[in-house]
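>>> this one's sequence-less:
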């Protein structure tokens, strides 16, 4: 795999949150590799399959949006930074890039739907921000100079 992908994870004492940091190229291959790494790292903390799937879905939607929109039309792939803190009750994420800003410098609303409507027959596309909003909370976006900063929290189900 030629996509740039590196990580720097430091496991802290059991009483403190676990943290990880990943820097990846804004490409589909690098997103896939980073998601695999993050899922494997979090699985070591005995998260349930459901929690791992929710985390992977939210992160995949978020990172792919950066690739497809923030860096759209860029002459070469830029970088995406991901910092996560897992405390057992939630996963807090900080995602940065230096691509294009969000339109209007605000988070998209996303297509609304209810959790029980996530089924076999959703049409392709347009549901990313709706899913992100449904499965996470405390979403915040800001533009600091050239950098986009997205923070969010994914509450984790017990078990």
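Arrived safely, thanks for sending. Worth saying up front: this structure is predicted, and the values here are computed from it rather than measured. Numbering: from 1, shown residues only.

>>> hey, let's count contacts and neighbours off CA atoms from now on
Will do.

>>> Quick one: residues contacting the residue most central in space within the chain.
If you average the C-alpha coordinates of the chain and look for the closest C-alpha using Cα atoms, centre = their mean, you land on residue 59, 2.6 Å from that point. With contacts defined as Cα atoms under 8 Å, 6 or more residues apart in numbering, the neighbours of residue 59 are residue 35.

>>> buried stuff in the strand or helix carrying it?
In the assignment (DSSP states H and E), residue 59 maps to helix 49-65. Of the residues in helix 49-65, 51-52, 54-65 count as buried by neighbour count, 16 or more other Cα atoms under 10 Å.

>>> and which of those residues is nearest residue 19?
The shortest separation between residue 19 and any of those is 14.5 Å, and it belongs to residue 55 (by Cα to Cα).

>>> ok, that closest one touching residue 152?
No: the criterion here is Cα atoms under 8 Å, and residue 55 misses it with residue 152 at 11.3 Å.

>>> what's the distance between residue 104 and residue 143?
In this view, residue 104 and residue 143 are 11 Å apart by Cα to Cα, to the nearest Å.

>>> structure B:
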């Protein structure tokens, strides 16, 4: 697993900053040769994670920082998101919850899909709370042939 390239940035804790960071990151991934599936999966997972930071870890408070790093490796896109907001409940990502869609329209769930989507799109997912910071890491597997 050789290191090919790294994308790093620190952004403000606002929805607009997250959107702009996602645009820059997807553009940088494309410029560095990531395929559309890898870019789309990375964008979806980063969007879920960073928007969760803005909404839940920072409770919508602007002026806080989110650090993002993406290492482009031969076999994966290795991503790391760090914030100093509130910890994840239970100090772990929530378990995968499969919803029952065979219910009446008014009984369909309105949310709770984010972490399941994250876990479905990643080949590795980790969370650590250390020194007052949340560290979420994940990998998007690359389907490369030699």
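In hand now; what should we look at? The structure presented is a predicted model; accordingly, all values stated were derived computationally and were not measured.

>>> which bit of structure 2 covers the helix holding residue 59 of structure 1?
Helix 49-65 of structure 1 falls opposite residues 36-52 of structure 2 when the two are matched by TM-score structural alignment.

>>> distance between the matching stretch and the chain's centre?
In terms of Cα atoms, centre = their mean, to the nearest Å, the gap separating the centre of stretch 36-52 of structure 2 from the centre of its chain is 5 Å.

>>> ok, which stretches of structure 2 are strands?
3-12, 65-73, 76-83, 124-130, 133-141 (DSSP state E).

>>> Among those strands, show me which one is buried the most.
Each of those was given a mean neighbour count from mean count of other Cα atoms under 10 Å, and the largest, a mean of 22, is that of strand 76-83.

>>> which part of structure 1 lines up with that strand?
Residues 90-97 of structure 1 are the counterpart of strand 76-83 of structure 2, counting by TM-score structural alignment.

>>> That stretch: average distance to aligned residues in structure 2?
Between stretch 90-97 of structure 1 and its aligned stretch in structure 2, the superposed structures give an average distance of 0.7 Å (mean Cα distance after the TM-score superposition for structure 1).

>>> Give me the contact list for that stretch.
Counting contacts by Cα under 8 Å, 6+ apart, the residues outside stretch 90-97 of structure 1 that touch it are 66, 70, 78-86, 147-156.

>>> what does stretch 12-28 of structure 2 give?
The contact list for stretch 12-28 of structure 2, computed with Cα under 8 Å, 6+ apart, reads 7, 11, 39-40, 43, 46-47, 50-51, 53-54, 58, 60-66.

>>> can you check stretch 115-133 of structure 2 too?
Stretch 115-133 of structure 2 is contacted by residues 41, 44-45, 48, 82-85, 87, 91-98, 134-141 when judged by Cα under 8 Å, 6+ apart.

>>> State the distance from residue 114 of structure 2 to residue 52 of structure 2.
Taken as Cα to Cα, the span from residue 114 of structure 2 to residue 52 of structure 2 is 9 Å.

>>> for residue 117 of structure 2, same thing?
Counting by Cα to Cα, the separation of residue 117 of structure 2 from residue 52 of structure 2 is 13 Å.

>>> Then residue 44 of structure 2?
Using Cα to Cα, residue 44 of structure 2 is found at 12 Å from residue 52 of structure 2.

>>> Residue 151 of structure 1 maps to what in structure 2?
The pairwise alignment with structure 2 assigns residue 151 of structure 1 to residue 137, based on TM-score structural alignment.

>>> List the residues that contact its match.
Contacts of residue 137 of structure 2 by Cα under 8 Å, 6+ apart are 78, 79, 80, 81, 124, 125, 126, 127.

>>> With that, I have no additional questions.
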